[in-house]
Structures are given as structure tokens and as C-alpha cells.
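J.: Below are the sequence and a predicted model; questions follow.
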Amino acid sequence: MTMTVELPPGDAGTPPHRHSGPVFGYMLEGEMVFELEGEPERVIRAGEAFWEPGGDVIHYQAGNNLTDAWSRFVVVMVGVPGEPMLTLVDAAELLARRDRRVPRPTK
């Protein structure tokens, strides 16, 4: 499935979730805060690509990093037949796997 995602200024994006298969994306405009389980949080800017392996990896955040402009990206998601493309992760699982999340920088 291919889709364009538009995030209003300051939008946090989808809550922690996982995808059944890999996801490939490209930032069309703006900036996105992107964080996968086991990787540090980073900012993806317009013109940059990103990917995630899908499967068991938790996607913690993909929110608009800008408070004064929209951000937009296109994604290609390769799902597993018969499984949902996106599954939200509940609080109990987030707590059980907290040791797999890279510590966030203090501001």
C-alpha cells in the first residue's frame, strides 16, 4: 500500500505501533521526529528517506517536528497477507519492553 501522510504543525502522529511488514518512506516537506525500538530518536527532513523493518519492532514516533508548518511524507508499506497493516501497542507491552528503547536526550 502506498499513501501520503500529512501532519499538522506539532502533531505527534500515530501512537506507538508496529507494522506487519517493512515500510519505506520519503519526506516530501517539513520535518518528522522518527523513533524505532532500539534506535535513537532522529529528525528526518524534506528530501530524506527512511525505512523500518516491520514485524516485532515498535515504531514509537513519527510526529511533525515543526510547530509552525505542515509536514508531509509518502510511505510504501509491504504488509503480510491476512495481518493488519498497523497495530497499536498497548501500555503493558510498552512497559515490558522499555529496556529496548534507547534513552531519550534530556533537554
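T.: Everything's here; your move.
J.: C-alpha from now on. contacts and neighbour counts both.
T.: Will do.
J.: Helices along the chain, start to end?
T.: For the chain, the helices defined by DSSP state H occupy 91-96.
J.: Geometric centre of it: which residue is closest?
T.: Ala62 (3.7 Å; C-alpha atoms, centre = their mean).
J.: Hmm, it is touching Phe34, no?
T.: Yes - counting by C-alpha atoms under 8 Å, Phe34 is a contact partner of Ala62 at 4.6 Å.
J.: Below is structure B, check it against A:
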Amino acid sequence: MTVYELQEVKPPFFPPDAHVMTIVVEHPPGSSGTPPHRHSGPAFGYVLEGEMVFELEGERPRVIPAGEAFWEPGGDVIHYQDGNNRTDMPLRFTVTMMCAPGAPMLAFVDERELADRADRRAIA
């Protein structure tokens, strides 16, 4: 047996009584991905195919290719981008999320809040 470590992180919190959900997300070539959003708890992901443009509040956008892992802390942090960096192939990734009870696993951020928090977004 061979074991490869993809990532090791210490998330800031796990919501009390969280439930865990694992999903697969697919974006077609050139897709900008999910609009700005946040998760109620930490999310851990792995790119299965393609290249993701990944941007969290306070961090510069970065490209994550197939075979690499990513994570986000959840809670108040805005996830700005999870778009497909390629126009010639789809993007597929899996995410395991720790979801707070009674909260949606994903909540979109409105334009007013994006404007109010513009100073927290890193310049690309």
C-alpha cells in the first residue's frame, strides 16, 4: 500500500453538531464558476480534472491543477472564485464540507456586502 498526503491543515473551527457532506462540482470549459459565497464550516477539496481558479477573501487568486488539494476555513470568509481556468476542458472537483446545523452548505454574498468588504479582497 502507498499513501500520499495531499494536505494537512488545522481548521479554525468545526461547527458544533456539524454534519459532513461530500459533493462533486463540474464546471464547463471557460465557466466563471459559482458566484461569491461562503460556507457555514470548513471545506476540503481536491481537483479531479482541469484547473480551478481559486480565490478566498484576503488571498490572491491562484490556479489549482488536477491532482492538488485545497481548503477554506468557512464561516465569515468569502469564497470569490472557483472557476474553470481552461477553455478547452471541463473542471471537476470534489469538496467535503462540515456544515453547521440549520445553515445552508453554501450562502451567496450579495453585491452590497461585496462592496462593503472590497478592502478585504486581495488585488490580483
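T.: Noted; the coordinates are in hand. From a predicted model like this one, the values you see are computed outputs, not experimental measurements.
J.: what's the TM-score here?
T.: TM-score for the superposed pair, counting by TM-score structural alignment, normalised by the length of the first structure: 0.96. Supporting figures: 104 aligned residues with a C-alpha RMSD of 0.5 Å.
J.: rewinding a little: which residue in the second structure occupies the aligned position of the residue nearest to the centre of the first structure?
T.: Ala62 of the first structure maps onto Asp82 in the second structure, with residues paired by TM-score structural alignment.
J.: Check Phe50 of the first structure too.
T.: In the second structure, Phe50 of the first structure lands on Phe70 (TM-score structural alignment).
J.: Test my guess that its match contacts Pro42.
T.: No - if you go by C-alpha under 8 Å, Phe70 of the second structure and Pro42 don't touch, sitting 11.0 Å apart.
J.: So for those two, which sits in the more crowded spot?
T.: Between Phe70 of the second structure and Pro42, Pro42 has the larger neighbour count (other C-alpha atoms under 10 Å), namely 22 against 16.
J.: Aligned against the first structure, show me the partner of that one.
T.: In the first structure, Pro42 of the second structure lands on Pro22 (TM-score structural alignment).
J.: pretty sure that match contacts Met77?
T.: Yes - contact criterion C-alpha under 8 Å: Pro22 of the first structure and Met77 qualify, at 6.1 Å.
J.: what are the ranges of the strands in the first structure?
T.: Assigned by DSSP state E, the strands in the first structure fall at 2-7, 17-19, 23-29, 31-36, 42-45, 49-52, 59-64, 71-77, 86-88.
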